[in-house]
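Trainee: Give the three-dimensional model of this entry:
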Amino acid sequence: MPTPPLHMRRAGFDPVPELSALRDGGVRLVDLPQGDRVWLVTRLADVRAVLGDPRRFGNSAHHVVPGAPALSEEELALVRPGNPLAFDPPEHTRLRRLVAGEFTGRRMRALEPWVHEVVRDRLDALERAGSPADVVAGFALPVPSLVICELLGVPYADRDAFQDRYTRFFDISLPPERRLAIALESRAYLAELADRARSAPGDDLLGALVRSDLREEEVVGLVDLLLLAGHETTANMLSLGMAVLLAHPDRRAALLAAPETAVEELLRWLTVVHTGVPRVVTAEVELGGRVLEPGDLVVCSLPAANRDPDLVADPDELDLAREAGSHVAFGHGVHHCLGAPLARMEMRVAFTALLTRFPGLRVVSPELRFRDEQVVYGLEELLVAW
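Mentor: Sure, this is the predicted structure:
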């Protein structure tokens, strides 16, 4: 198995010590296994400076997936349209504005009772299946998938297929041509759904998008990103979070006492997204004591930034009762995760319901197997008993 790039390396739940050492030394040049040489940014202030300034740190269109080789012009033309992560303002603003209304605080409050129903149904199914059970397959994956599929208007029955495609697409050990073929499979599937929606648009987000002035490939790209972001990140936070919560009884009590506070600290401490989309320097700039030149690639380590002592005291400690500060688990600046309010609400509801339904829940996995080759960090499975 090839060694992941430095910004993707973990030691269990923690970033590897090398990332902390880099953070103490500022911005550093590192070589990625795929051949690119990039500036790796690990300090919180520097990460915010990069992600908050799209004029000096612009979008690197050819590096849409962190840790993967650069895309060719042909590949780029196939996977870029409609993806807000592949653009900076004003094009980014145009795409984001079309779906922003689905993720407001008001919309989340209206949606929360239904999320409670989804969670309750999955817990019923988990209980019927009996102990022991895999929390990843039986709960962490289906809950966010059900929610985002309903919001978008994507058939939940197709969940296993698109989930498998996304898992393989984000596996950086696969050859780039294979990953491109997977991306095209996904787009072909969504293009078919969009065609059906045009003939009878529903009240869901897909129906709204096909009624908009977006081009067909833009509708497909936007839905593709929302479908991915809507289940992949939250599912991995749920599985990793449960493993952490069940490791110590006091953590379970802390979450039930103040779920919102605990979820923020879990987001900071776990940070399942290794990095945002790589940025490219557009003009000579000083960062972290180094001078970066136009055309240089920049990769921000979000887990390292969230363990910066400038964010919280004792950052390597998990303290579910403290305020986690302005962490960057959802990114920063114009590319801050659009679905953050939905993810927060789903985690708060899901963690609380699972721990309340099964007060004696405990981990029985012989060992935790982490998804080391994935762009979004997580667990392969988490066996629990009650």
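Trainee: C-alpha from now on. contacts and neighbour counts both.
Mentor: Fine.
Trainee: Residue 151 versus residue 116, what's the distance?
Mentor: Separation of residue 116 from residue 151 (CA to CA, to the nearest Å) stands at 15 Å.
Trainee: Looking at the two, which has the bigger crowd around it?
Mentor: Comparing residue 116 with residue 151 by other CA atoms under 10 Å, the one with more neighbours is residue 151, at 18 against 15.
Trainee: Thought residue 205 was touching the more buried one, still the case?
Mentor: Yes. Residue 151 lies in contact with residue 205 (CA atoms under 8 Å); the separation is 6.1 Å.
Trainee: Work out for me the element residue 189 sits within.
Mentor: Using DSSP states H and E, residue 189 maps to helix 176-199.
Trainee: So for the helix or strand residue 265 falls within, what gets flagged as buried?
Mentor: Residue 265 is part of helix 259-270 when elements are defined by DSSP H and E. Residues of helix 259-270 classed as buried: 259-270 (neighbour count, 16 or more other CA atoms under 10 Å).
Trainee: now stretch 49-69
Mentor: Neighbour count says stretch 49-69 has 49-52, 54, 56-69 buried, by 16+ other CA under 10 Å.
Trainee: what residues does that stretch touch?
Mentor: Identification of contacts with stretch 49-69 by CA atoms under 8 Å, 6 or more residues apart in numbering yields 5, 32, 34-36, 70-73, 76, 80, 85-89, 170, 172, 176, 275-283, 285, 297, 299-300, 331-335, 375.
Trainee: I'd like the structure of this one too, to check against the first:
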Amino acid sequence: MTETLYSELPTKRSTAFDPPAELGLLRETAPISRMRFPDGHLGWLVTSYALAREVHADRRFSSRAELQHSPRRVAGEPVSRRPPAKPGMFISMDAPDHTRYRKLLTGQFTVRRMNELMPRIEQIVADHLAAMRAAGSPVDLVANFALPVPSLVICELLGVPYEERETFQQDTAKVLSLDSTFDEIMAAFERLEEFVLRLARQKHVTPGDDMLSGLIATGELTDEEVANMGLLLLIAGHETTANMLGIGTLVLLRHPEQLAALRADPSLADNAVEELMRYLSIVQFGTIRTALEDVEVGGELVRAGESVSISVAAANRDPDRFERPDEFDIRRPASGHIAFGHGVHQCLGQQLARIEMRVGFTALFREFPDLRLAVPVEEVRLRDDMAIYGVHELPVEFS
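Mentor: Just a heads-up that it's a prediction; the model follows:
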């Protein structure tokens, strides 16, 4: 049996953009290796692209909350089994429950519908860039562009009053902070649940033209189920894209030859988004699956009940899948990365995220051709203290 190599998942990045060096070394020597989880569970860590896709796609591995052991260490968390996912929290369920909830949402996230949203997304981006110019240089790109754009988009899509954004943004930050205690996380999550449940109940009485109202109109869901589904979308719909817009801008500014190529050929925008997703892999703790029966993976026997932590960051830097993986190259064929996951749990909102990033990056560098950092790069505060990586602020200046 493979030696236990880590007491928890390495998360300290080698540089601002590169995943922990230990993960790359492990991928080359033991792509599936033993890992002791923070709660004492002896499970596994997967770091190669091939094995990551294999585990994601294998129905013998479960996403059920009550079977999982988390690689994230949380101060004050009791060492006990987690309860089953609440109704509607479909990302922590297996079929048939996961299938039922996801099917109700799939029609809301079709490529066609996301493309129909593009004019509104373009308008939101244009409005925020105009406000940024009016505010004058220097300006924090995160507070003035990267965070508000996806926040407003997901609020309009779900039917969440945008004026209440500070409420859910603050509580979401508390849930995702690696410095939060277990009690702080639980309290913030409960406030988020109450916030969206109140909204769902209001829409049950006075529906609108939005996704929450659409879910209620199916007649197949309770208000609690609608609220929990909406909560997952609300958190994922603004946190991940916001951080990609922030740190993605930093990557492009730090690779001027790549940025020049993108400006010269806007048709590269789609591939640039894929490359940024692959290169950065901002979800710090990857994904977790637990074996429902004994399964052989990469020559190792994963026994029933053992959790597998899948490092998306390491898999997306696998040289067996991507040539020169540690180089940022917007011309590389970057499709096939697993930044949005893989298999039946692949991110539902990935097309929306792609459109927001494509529109956002293209418009930003078109409107501000001389955009540049306003502080030395060493002074940019990185989100290595958060479950979703990125930058806390990005001071930029322009003429």
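Trainee: TM-score them against each other, please.
Mentor: The TM-score (TM-score structural alignment, normalised by the length of structure 1) is 0.94; 382 aligned residues with a CA RMSD of 2.1 Å.
Trainee: From what I see, residue 269 of structure 1 and residue 305 are in contact.
Mentor: No. Between residue 269 of structure 1 and residue 305 there is no contact under CA under 8 Å: 10.2 Å.
Trainee: and the gap between the counterpart of residue 137 of structure 2 in structure 1 and residue 47 of structure 1?
Mentor: In structure 1, the residue matched to residue 137 of structure 2 (TM-score structural alignment) is residue 131. Taking CA to CA as the measure, residue 131 of structure 1 falls 43 Å from residue 47 of structure 1.
Trainee: Tell me which of these two has more neighbours.
Mentor: For residue 131 of structure 1 versus residue 47, the count of surrounding residues by other CA under 10 Å is larger for residue 47: 27 against 13.
Trainee: Residue in structure 2 paired with the more buried one?
Mentor: Per TM-score structural alignment, residue 47 of structure 1 is aligned with residue 52.
Trainee: And that match, which helix or strand is it part of?
Mentor: helix 49-57.
Trainee: Next, the mean deviation of that helix compared to structure 1.
Mentor: After superposition onto structure 1, helix 49-57 of structure 2 sits on average 0.6 Å from its aligned residues (mean CA distance after the TM-score superposition for structure 1).
Trainee: okay, the next helix or strand along the chain from that helix sits on what stretch of structure 1?
Mentor: For helix 49-57 of structure 2, the following helix or strand on the C-terminal side (DSSP H and E) is strand 61-62. Aligning strand 61-62 of structure 2 against structure 1 (TM-score structural alignment) gives residues 57-58.
Trainee: what distance separates the start and the end of stretch 33-49 of structure 1?
Mentor: Stretch 33-49 of structure 1 end-to-end distance (CA to CA) = 26 Å.
Trainee: scratch that, stretch 165-185 of structure 2 is what I was asking about
Mentor: End-to-end for stretch 165-185 of structure 2, by CA to CA: 18 Å.
Trainee: again, but for stretch 172-186 of structure 2
Mentor: 11 Å.
Trainee: mind listing what's buried in it?
Mentor: Residues of stretch 172-186 of structure 2 classed as buried under the neighbour-count rule (16+ other CA under 10 Å) are 172-178, 180-182, 184-185.
Trainee: so residue 252 of structure 1 touches residue 355, yeah?
Mentor: Yes. Using CA under 8 Å, residue 252 of structure 1 is in contact with residue 355, at 7.2 Å.
Trainee: Having no further points to raise, I will conclude here.
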